[in-house]
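Peer 1: for reference, the sequence and a predicted model appear below.
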Amino acid sequence: MARLNGILERITFHSETDGYTVARVLPKDKPYQVTIVGKLLGVQVGESVELEGRWVDHPEHGRQFEVERYRTVLPATVEGIRRYLGSGLIKGIGPVMARRIAETFGSYTLHVLEHEPLRLHEVSGLGPKRVDRIQQAWAEQQQIKAIMLFLQDLEITPGLAVRIYKQYGEQSLGVVQATPYRLADDVYGIGFLTADKIAQALGIPHDSPQRVGAGLRYTLSQAADEGHCFLPWAELAERGAALLGVDLAVVEATLGAIVITREVHAEAWDGQRMVYLQPFYRAERAVAERVHDLLRAPSQIAAFFRTANWARVFDFLADKRAITLTEQQREAVQMALTNKVSVLTGGPGTGKTVTTRTIIMALQQRGEKFVLASPTGRAAKRLSEATGAEASTIHRLLEFSPIGGPHFKRNLENPLDVALVVVDEVSMLDILLANSLLKAVPPHAHVLLVGDADQLPSVGPGRVLCDMLDSMAVPSIHLDTIFRQAEGSGIVANAHRINQGELPWFARQAGAEAGRINDCFFFSRPVPDMCAELVVEVVGERIPRRFGLDPRRDIQVLTPTHRGPAGVANLNVLLQAALNPADEQRPEQRFGATVFRAGDRVLQLRNNYDLEVYNGDIGEIVAIDPVEQLLTVRYDDARDVAYDFGLLDELTLAYAISVHKAQGAEYPCVVIPLLTQHYTLLQRNLLYTAVTRAKQLVVLLGDRRAIAIAVKNNRVAARYTGLARRLKAG
């Protein structure tokens, strides 16, 4: 094995996801630089590197050194120290400040940072707060380096090492060595498979109870990502055995043990055992109990309206408010005001908003308080615009706080001070959020849940809306009359055609009905690469030219899949290049394979309770600060959120997003590529959800056969949930 020692002069490429690096090194025994390639985690310009590997001749890039093992040594020269500190290693130190610090302390600089950090006050331009930040950042870097050195062979990236340190602080190495599977539960980005690599390297036996228990919890967690609240015992054991490569009997024994220790919950229905992660079991049970408690609790509002002269009420609304309701809508108004919990469903254009507004007006006549909420900020904004009343996200309504561990200030002990809670877009509501919401409803208040059961289910576990409808324990009404003002909309008409299993109509298509369509278009491009190219052309040129829409703010591409030429990942690369190309005046920051630029639309991929941003939130990058290592995103509520560069794996470009991520949103225009290569994802509720996201214009591209497949496929993936059963049981 060859050896190479030298100074790291430049990093040409570095992947945050796997650590693969292309860099230039000045060898100690040569006057010229050489190229090195390999997985180098956490290396910095200016460091001395001691490398082991082999020399190879690359057909395009020539001679280079493939690194197999490496060790870094802190720089000793003043110039090396300057470049090291100015490389972006430490927040608050850019190239200019790095030069000042290195010139002040010379070769003694790193000793000062390590042992005499208060001497940084001697440097011109460094105030007390900045000195404190630099001192803290340096200490963190040393801990992170230690973690990465320990985990070097396991390919733990700098970003993950930072997260481990943020979670456990100075106890990080102790936790990693003693209980590596805790990482999978506690640290975002480290799943069971990564934790298992660490555990295996530490010598934890293949069939140890610690490993098997962690694997079973991981399997249940994966099932929750698929929408399940539980797994049947036998299915969990089989999936766990396949994951772990362990005998089924060992898995069954460990499963029994973690049920006894209450790490998971098991119960039997109809002779079959079900296994839950505890949070989902508690939430599902609590939702059912809370619904029944609310339905049974007395209400002055219900008592009043049960004896009301409804003919006079509706006549008053018609005269004073110019509101004329269908018989279905009148029944829905009566239902919501005479029942403590009720569900209102219907497709687009069926009058859900008018019905909701009427219910609110009836309460306002009595001087009662009400609140409106939706699962996402975009849905809340739509609800507010439609009703003319203030609406908020459920998290904001319940006064979410990250302090002292994420929690809601509004709960059973501190309920909302209202008479009615209206929640829109309930198809998006998962079991955990439904539990938190219902806990905050006071016993005397009414709850109206509004949604469209034909849309995609929630991203999180459960099927709250459908379970409530299936249980028949909660009063509900489905609106199905399309109003005159919606009849002229091709989008509304096509949504209902799709929902009834009929092909949509498009502009310029032969046929009397299609002749009236001017807001739905289809372009045939069955070849995936050609379809992707047309998406870019339609978004960047055709739609803006013909309809005057802003391609970055008014048009949203929705696609069924993340992979392939017409998937989220590739379309975002193409659309970013067309709509927000690289520019010297536009700052950018690379994270893994993604380049983030000022002006980019980005999407939050997970709930981050510290930053108070949630899975599916979309915003625009407004600033990138390489010295402070912060990227700032402005979200729809005009709130600016600053992301540490280490958190950028929580963001992705959002020129194209999955249909699931678009739930609850509405855009002036949606562009939907649909191809037969998406076959396994082509479902009626997916196409229906995508089309109903558009307010003014829908453009489908791809293969007509794919549209037909989606329209005909009404099979909805089953979810393991117990809410309907619990509601029926009372």
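Peer 2: Ah, there it is. Numbering: from 1, shown residues only.
Peer 1: rest of the way, CA atoms for contacts and neighbours
Peer 2: Fine.
Peer 1: my guess is His496 meets Thr350, correct?
Peer 2: No. If you go by Cα atoms under 8 Å, His496 and Thr350 don't touch, sitting 10.4 Å apart.
Peer 1: number of nearby residues for the closest residue to Arg606 other than its chain neighbours?
Peer 2: Excluding its sequence neighbours, the residue lying closest to Arg606 (Cα to Cα, 6 or more residues apart in numbering) is Asn615, at 4.2 Å. By the criterion of other Cα atoms under 10 Å, Asn615 has 16 neighbours.
Peer 1: again, but for Glu487
Peer 2: Using other Cα under 10 Å, Glu487 has 12 neighbouring residues.
Peer 1: let me see the contact set for it.
Peer 2: By Cα atoms under 8 Å, 6 or more residues apart in numbering, Glu487 lies in contact with 349, 493.
Peer 1: what sits up against stretch 209-220?
Peer 2: Applying Cα under 8 Å, 6+ apart, the contact partners of stretch 209-220 are 181, 191-192, 196, 204-205, 230-231, 236-237, 239-240, 243-244, 251, 254-255, 258, 264, 276-277.
Peer 1: how about a cut-off of 6 Å?
Peer 2: With Cα atoms under 6 Å, 6 or more residues apart in numbering as the test, stretch 209-220 has contacts from Gly240.
Peer 1: same question, stretch 136-152
Peer 2: With contacts defined as Cα under 6 Å, 6+ apart, stretch 136-152 is touched by 90, 161.
Peer 1: mind checking how far that stretch is from the chain centre?
Peer 2: 29 Å (Cα atoms, centre = their mean, to the nearest Å).
Peer 1: and the contacts of stretch 600-612?
Peer 2: Applying Cα under 6 Å, 6+ apart, the contact partners of stretch 600-612 are 402, 614-621, 650-654.
Peer 1: and that stretch, what's buried?
Peer 2: 600-605 (16 or more other Cα atoms under 10 Å).
Peer 1: format the residues you listed as TSV; extra columns: distance to Ala718 and secondary structure.
Peer 2: Converted to TSV, the buried residues of stretch 600-612 look like this (distance: Cα to Cα, whole Å; DSSP: H, G, I helix; E, B strand; the rest coil):
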residue	distance to Ala718	secondary structure
Asp600	37	coil
Arg601	33	strand
Val602	31	strand
Leu603	28	strand
Gln604	27	strand
Leu605	24	coil
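Peer 1: second structure follows, compare the two:
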Amino acid sequence: MSAGFTFDSDVTVTRVVSTLEYGAIFVGETPAGDKVRVRYLGRTELPMVGDTFAVKGQLSNWTDKFQRLHRQVESKVMKRRAVLGDLLGPFLQRVPNIGPQRAQRLMANYGHDLIQALSDPAKMDEVAGVLEPNKPALAARMTAQLFAAMAEKSAADRVKLAEAEFLVVLEKVGLREPRVANRLWRFCAGVDAIERLNNNPYLAAHLTTWRVADRVGKLLLRKVELGDDLDRHPSRLMGALASVWQELLQEGDSAAILPVVREKLTKRGVDADLALQHAEQIGNLHRRGELIRVPGAAWLEDEVARMLREIEATPGHIILPDEQSLDALIDDAERACELRLTGEQADALRKLMFLPLGVLQGGAGVGKTTVMKVLAYIWERQCGNVVFGALAGKAALQLSRGASTPDSPRLAHTLARLIGMLAQQAAFEADPVNQRRPEIEFNNKTLLVIDEAGMMDTPTFYQLLKLLPKGVRILLAGDDGQLFPVAFGKIFHDLVEERSRVAMLTKVLRQAEGSTIPLAAHQIRNGSAPVLTGWKGETKGVFLVDSEQLDSLQRSDDFMLIAARRQTVDSWNECESLKRRTDRVQIRRLGPLATIASGDPIIITRNRYKYGLFNGLLGTVTNIDGELVQVHFDDEKEPRELPQEAEVDVELAYAITCHKAQGSSAATVVLIADDGMLVTREWLYTGITRGRELVLLNAASHQKLSEAVARRANRTTGFRL
């Protein structure tokens, strides 16, 4: 293929680079095996890997930002191809025992009628004769395999055709967001997808803005409804309410007071009273006191509450010491751990020892890890076993070091690993012959200690609790002064607020080797803006930095940059990644969020429990080989392959938001406190406590810092224990 010529050929999609409102960019192959990049500027087609399109356009050379040359077709005309006989060759050759020669015989004999022939059982003997006329037994076996494969392919093709028709319907009713369209397809997938969509025309309200969902919903309603008053249609009323639920969840709330729900409905142009009345009539309005609860979130919260109550109601299997024996055990633990508890820490320990569900609350530097270490020592002396967990890898590593003694090394695991091990134990107990024995056994003598529990969202609590065997005790340790979890809910914060299960630590003890991080964090947590000096190269403490110093700052291996605004994060990621790109570095586009190269830090943006991946999990890309991407995640010994399904959940992490930083830490942390409402007391406190040795704060002025400390973050939930 030469640049500057008209292109007219079938192209089979091998990789989708990006999908846009007005088209897409993808890489594919022609029937001749030539690779080509297609920039499609139309709206009627949404390419997916494996699709074949008849593409017409102008072929030209295109140079990417890394100065590499590509052959690219600019096309406004692209039609999806049905699978024809001359495109079946590769498929036939993948069927066991067929191979290129037998595939060619079939193609030559049947031509464009091959699909019909392989779909008609009456032609099996005839096809067998074409495959191997002189070996009837072998031909019969191969024909059976071929017809089975063809039946499977035909079913898949019918679904693909249904998907294409479904997406065309969405295009016609004005939905221009490919990611939303794809998610709608996953909801409705099947040959009857269009019928399902017509039965639920406001399904898009769960996935996109109300403006888009309402336009699509009304257009779909007009196809099936004869009346003109669509504004009061029950489907629209429930669609608006679903949109409100979606907005609340995105803000981290699982409930809202009635006036807030009414206001949000009114802003959507909906009669709020009519919508709420209809929801009540069909049993889709969940109330708790003055709160209206988001339906799915309410179910999760109630399930978590039920499981926690069950933990508290289950008799223990550890013989707990009396008060005198406990004092002796504390003395023994202090000697073994080579430490001395404060009175506040000892009181916390005495309370937590007897709680099936305990909550250890304390700010930075108050000695929570010390209490956990002594509690673990005593629990083990009572013939129990202790399992430690934390949200992210670095937090787990830090907990491992802090909770261990020379005689008792204790390994902490990420929540992803814990959930995986619990699932493995359940599988082993169900089928011990065919399943691998779990690394750790959870039983009725286990104390599960979760550090940084304030960062656990409600879905993660649910995933963990539903796998715990009966009799396991839980200690949740954390700090309610930090930001709320990334996803919805704030169960730890709610438990702290309720107070009955809580042991409090308030006295700051840690000021490691001259570092002022705990002191500055304590001041912010209590509502005072610390007076900070400018940075002059110090390696420990909290200092102010200006923009010029930021530009010249050198990244180390143990470094984290946190910004308040999403635009700032994206800008830093782009600049830092480009600095490290060379012609010899292999890069790979991972969906719409990131283009990565070996050595890039990355962050996972979505929970995928079956792969052991959590929102906020950090890692480093170690290898890219074609479609293979290997990542070394923070807490793991070896790199592992990134699941293809999770590629769309990856972002670069040269800079991250403060929410994403929760649960992780670094020796050096840089905070870019962009001017705006996003910077709150909780934001500053969380950001500063990510630093272990040095924190550099880029803030507009001390006045702006004071305003941020006075500004508070809020979240509403319906969780009650």
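Peer 2: Yep, that arrived. Bear in mind that the values here come from a model prediction, so they are computed numbers and not experimental data.
Peer 1: about what we covered before: tell me which of the contacts of stretch 600-612 of the first structure fall in strands.
Peer 2: Assignment to strands by DSSP state E places the following of the contacts of stretch 600-612 of the first structure there: 618-621, 651-653.
Peer 1: now the residues you listed as a markdown table including neighbour count and distance to Tyr643 of the first structure?
Peer 2: Below are these laid out as a markdown table (neighbours: other Cα atoms under 10 Å; distance: Cα to Cα, whole Å):
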| residue | neighbour count | distance to Tyr643 of the first structure |
| --- | --- | --- |
| Ile618 | 25 | 14 |
| Gly619 | 24 | 13 |
| Glu620 | 22 | 13 |
| Ile621 | 21 | 10 |
| Leu651 | 22 | 9 |
| Thr652 | 23 | 13 |
| Leu653 | 25 | 15 |
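Peer 1: and which of the residues you listed is nearest Glu666 of the first structure?
Peer 2: Using Cα to Cα, Ile618 is the member of these that sits closest to Glu666 of the first structure, with 12.1 Å.
Peer 1: all helices of the stretch 401-550 of the second structure, in order?
Peer 2: Assignment of helices within the stretch 401-550 of the second structure using DSSP state H, counting those that start in this stretch yields the ranges 415-430, 458-465, 491-498, 517-525, 547-551.
Peer 1: the stretch 1-150 of the first structure too?
Peer 2: Counting by DSSP H, counting those that start in this stretch, the stretch 1-150 of the first structure has helices at residues 78-84, 95-105, 109-115, 128-150.
Peer 1: rewinding a little: roughly how far does the residue nearest to Arg606 of the first structure sit from Gly92 of the first structure?
Peer 2: Distance of Asn615 of the first structure to Gly92 of the first structure, computed by Cα to Cα, to the nearest Å: 30 Å.
Peer 1: with Gly191 of the first structure instead?
Peer 2: Plainly put, Gly191 of the first structure is 32 Å away from Gly92 of the first structure if you go by Cα to Cα.
Peer 1: repeat that for Thr387 of the first structure.
Peer 2: Relative to Gly92 of the first structure, Thr387 of the first structure is positioned 47 Å away (Cα to Cα).
Peer 1: of the helices of the stretch 401-550 of the second structure, which is nearest Thr595 of the second structure?
Peer 2: Nearest of the helices of the stretch 401-550 of the second structure to Thr595 of the second structure, taken as Cα to Cα: helix 547-551 at 22.7 Å.
Peer 1: helix/strand/coil for the most centrally placed residue in the second structure?
Peer 2: By Cα atoms, centre = their mean, the mean C-alpha position of the second structure lies nearest to Arg606, the distance being 0.4 Å. Assigned with DSSP: H, G, I helix; E, B strand; the rest coil, Arg606 of the second structure falls in the coil class.
Peer 1: picking that back up, let me have the helices of the stretch 1-150 of the first structure in JSON lines, extended by mean neighbour count.
Peer 2: What follows is the helices of the stretch 1-150 of the first structure, written out as JSON lines (neighbours: other Cα atoms under 10 Å):
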{"stretch": "helix 78-84", "mean neighbour count": "22"}
{"stretch": "helix 95-105", "mean neighbour count": "18"}
{"stretch": "helix 109-115", "mean neighbour count": "15"}
{"stretch": "helix 128-150", "mean neighbour count": "17"}
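Peer 1: switch those over to a markdown table; also include distance to Gln329 of the first structure.
Peer 2: Listed next are the helices of the stretch 1-150 of the first structure as a markdown table, based on distance: least, Cα to Cα, whole Å:
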| stretch | distance to Gln329 of the first structure |
| --- | --- |
| helix 78-84 | 69 |
| helix 95-105 | 66 |
| helix 109-115 | 71 |
| helix 128-150 | 60 |
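Peer 1: among those, which comes closest to Asn518 of the first structure?
Peer 2: Among these, the nearest to Asn518 of the first structure by Cα to Cα is helix 95-105 (56.4 Å).
Peer 1: elements contacting the closest one?
Peer 2: Taking 3 or more Cα pairs under 6 Å, 6 or more residues apart in numbering; DSSP states H and E as contact, the helices and strands that helix 95-105 of the first structure lies on are helix 78-84.
Peer 1: redo that, cut-off 10 Å
Peer 2: Contacts defined by 3 or more Cα pairs under 10 Å, 6 or more residues apart in numbering; DSSP states H and E place helix 95-105 of the first structure against helix 78-84, helix 109-115.
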